[in-house]
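**Q** I'd like to go over a predicted model; first the sequence, then the structure.
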Amino acid sequence: MENIKIFINYIAATIEILGCITIFTGVVYSLVKSLVLFYKRKPEPFIELRQTLGKSILLGLEILIAADIIATVVAEPTLESVSILGLIVFIRTIMSLSLQVELEGKFPWQKNKI
């Protein structure tokens, strides 16, 4: 059983690294993309930067939430560890929700206006 815990902790750490790489790659990609748009004199490179960067942060946050859930489930589930996980997931969910509202101008459950 101890070997499984070690293995799953490695998996959780790998997923956390993947989440950080996702955010970092998104930052680099969005900066390069907006600079290209700026030098080509395309309209609104700043808006494109915000959109692309926000989407990469959203994806990275979702990956980090998955890693936290995996790490907490494999550890000894105490009331403290589950409470900390709940707080982390709550904060990251609020961050994701506010980012999505900022990017799309509506809540995820609202229908598109046609």
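**A** Cool, got the structure. Numbering: from 1, shown residues only.
**Q** C-alpha only now, for contacts and for neighbours.
**A** OK.
**Q** can you map out the helices along the chain?
**A** Per DSSP state H, the chain carries helices over the ranges 2-39, 45-74, 79-104.
**Q** okay, those helices, which one's buried deepest?
**A** helix 45-74 (a mean of 19; mean count of other CA atoms under 10 Å).
**Q** how far away is the residue lying closest to F38 once chain neighbours are set aside from Q100?
**A** Excluding its sequence neighbours, the residue lying closest to F38 (CA to CA, 6 or more residues apart in numbering) is P45, at 5.7 Å. With the distance defined as CA to CA, to the nearest Å, P45 ends up 19 Å from Q100.
**Q** same deal with E80?
**A** On the measure of CA to CA, E80 and Q100 end up 30 Å apart.
**Q** from L35, how far out is the residue nearest to F38?
**A** Distance, P45 to L35, using CA to CA: 7 Å.
**Q** next up, a second structure to put side by side with the first:
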Amino acid sequence: MPEIVKAVAEWGVSITEITGILIIVGIAFHALVFVPLFLMKHHKTEEIYTQVRQRLGRGILLGLEFLVAADIIHTVAVELTFETVGILAIIVLIRTFLSFTLEVELSGRWPWQKKE
């Protein structure tokens, strides 16, 4: 039975990682190709830059969430050792820091500040 769980978890990890990568690549492609074309008809250059940057940042954040989920699944269901838990902690810490700084950069405020 544990081998079945391990095999299913490995497939789940692979699918989750691929989903995260596809989200980042897909939204980056969309933000860099289609958004500027659409906005060039209606907005100023500064607005195009802001919109592309916002969409790209949101795509990276969403993709990172999937990649963190894949790391957690892999560590808990596939290879649970003290070493992998330590590596997971470091990976989650780094990706959380990246997500936090991206969020601050995109929104222009700290998460605990009210929206204006």
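**A** Good, I have the coordinates. These figures come from a predicted structure and were not determined experimentally.
**Q** if we can go back for a sec, now tabulate the helices of the first structure in JSON lines and tack on distance to K113 of the first structure.
**A** Listed next are the helices of the first structure as JSON lines, based on distance: least, CA to CA, whole Å:
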{"stretch": "helix 2-39", "distance to K113 of the first structure": "28"}
{"stretch": "helix 45-74", "distance to K113 of the first structure": "20"}
{"stretch": "helix 79-104", "distance to K113 of the first structure": "12"}
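**Q** which of these sits closest to K111 of the first structure?
**A** Across the helices of the first structure, K111 of the first structure has its closest neighbour in helix 79-104 (11.5 Å, CA to CA).
**Q** equivalent range in the second structure for that closest one?
**A** Taking TM-score structural alignment as the measure, the second structure aligns residues 82-107 with helix 79-104 of the first structure.
**Q** I60 of the second structure - nearest residue in space that isn't next to it in sequence?
**A** Leaving out its chain neighbours, the residue that sits closest to I60 of the second structure by CA to CA, 6+ apart is I24, at 5.3 Å.
**Q** and the contacts of stretch 105-114 of the first structure?
**A** 97, 100-101 (CA atoms under 8 Å, 6 or more residues apart in numbering).
**Q** mind checking how far it is from the chain centre?
**A** 21 Å (CA atoms, centre = their mean, to the nearest Å).
**Q** next: stretch 107-116 of the second structure.
**A** 20 Å.
**Q** which residues touch E16 of the first structure?
**A** E16 of the first structure touches 63-64, 67-68, counting by CA under 8 Å, 6+ apart.
**Q** look up how far F38 of the first structure lies from the spatially closest residue to L97 of the first structure that is not a sequence neighbour.
**A** The shortest distance from L97 of the first structure to any non-neighbouring residue, by CA to CA, 6+ apart, is to F107 (7.5 Å). Counting by CA to CA, the gap between F107 of the first structure and F38 of the first structure amounts to 30 Å.
**Q** same check, this time on V27 of the first structure
**A** Counting by CA to CA, the gap from V27 of the first structure to F38 of the first structure is 16 Å.
**Q** likewise for F90 of the first structure?
**A** Distance of F90 of the first structure to F38 of the first structure, given as CA to CA: 37 Å.
**Q** for E16 of the first structure, same thing?
**A** Using CA to CA, one obtains 33 Å as the distance from E16 of the first structure to F38 of the first structure.
**Q** ditto for E44 of the first structure
**A** Distance, E44 of the first structure to F38 of the first structure, by CA to CA: 8 Å.
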